[in-house]
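> Take this sequence and fold it.
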Amino acid sequence: MKARIVHISIERHWRDVYAFAARPENMPLWASGLGTGLEPDGEDWVAHGVLGSVRVHFTPYNDFGVLDHLVTMESGQQVNNVLRVVPNGDGTEVMFTLLKQSGMSDEQFEADADWVLKDLTTLKKLLQT
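Down below sits the predicted model:
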């Protein structure tokens, strides 16, 4: 699949960024594709938003800055979202690996990249002091 790394720098310690971003309850504050909230459902979370109802399975909290999450759409299609929080001196790099899904046009892929950057920018605004 065609891939693109969408990234942003945040002037805040990486552990602070990770601690905030790793909480599923916080994701709707900055990850607009998940709608207005996430509801816990066993080991997963359910979101109702622009993508319909989706099931989200998050990587457990860890010491490596890994925020991967598997999104299962109503159709059964699964999308593995690869998200990393990486230390950079006193600041942080947040990187999302966007993969062009089967059947997705180049225009849709570009729109997804723009959407991810918008969400990462929102995360930065929330955390950068």
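
> Please count neighbours and contacts with C-alpha atoms only from this point.
OK.

> Please enumerate the helices of the chain.
Along the chain, counting by DSSP state H, helices occupy 14-21, 27-30, 106-127.

> Could you also give me the structure for this next sequence, so I can compare it with the first?
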Amino acid sequence: MTTFPARILHVGIDREWRAVADFVMDPANMPRWAAGLGSGLTRDGDDWIADGGPIGQVRVRFTPPNDLGVADHVVTMESGLIVHNALRVTPNGDGAEVAFVLLHRPDMDAAAFEADAAHVESDLATLKAVLEGGL
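You can find the predicted model right below:
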């Protein structure tokens, strides 16, 4: 059994946590803050299809809406690689904490992992700006 190194990337958002969770859990909102989705998402049954820019087309399956702030999603790359993304919104005082668990997969070298982390941090900063600036 193998586990991979992980990094938790997070951001505090000065907005009521439930509003943040509802926004984050709605796949239609992801192109507003997640740059890796390229031109947006198109629904395909229970999945969503995204033009992932340089990584090609990807299939994304989201956790159903829930009361816990869990916004996990599974991304299947054109290559067949499946990536499980853990994304959580947690109450934090009068606001919210949004956390993403980034795994250092064996197919990534250190530079690719750091680049992935930078993309996630940028996406979280965009999410904060969108939500604190208003929907």
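
> And the strands in the first structure?
3-10, 38-41, 44-49, 52-58, 69-72, 78-88, 91-99 (DSSP state E).

> name the helices or strands packed onto the last one?
With contacts defined as 3 or more CA pairs under 8 Å, 6 or more residues apart in numbering; DSSP states H and E, the secondary structure elements packing on strand 91-99 of the first structure are strand 3-10, helix 14-21, strand 78-88, helix 106-127.

> and the third one with strand 91-99, angle?
For strand 78-88 of the first structure against strand 91-99, the angle by axes from the mean of the first three to the mean of the last three CA atoms, to 10 degrees is 160 degrees.

> now do the second one
Per the same axes, to 10 degrees, the angle that helix 14-21 of the first structure makes with strand 91-99 is 50 degrees.

> Find me the equivalent region of helix 14-21 of the first structure in the second structure.
Taken onto the second structure by TM-score structural alignment, helix 14-21 of the first structure occupies residues 17-24 there.

> Tell me how far that stretch lies from the chain's centre.
Centroid separation for stretch 17-24 of the second structure versus its chain: 13 Å, with CA atoms, centre = their mean, to the nearest Å.

> distance from that stretch to the first structure after superposition?
Compared with the first structure after fitting, stretch 17-24 of the second structure has a mean deviation of 0.8 Å; criterion: mean CA distance after the TM-score superposition for the first structure.

> between the strands of the first structure, which one is nearest to Thr121 of the first structure?
Thr121 of the first structure sits nearest to strand 3-10 of all the strands of the first structure, at 7.2 Å, using CA to CA.

> Kind regards, and thank you for your time.
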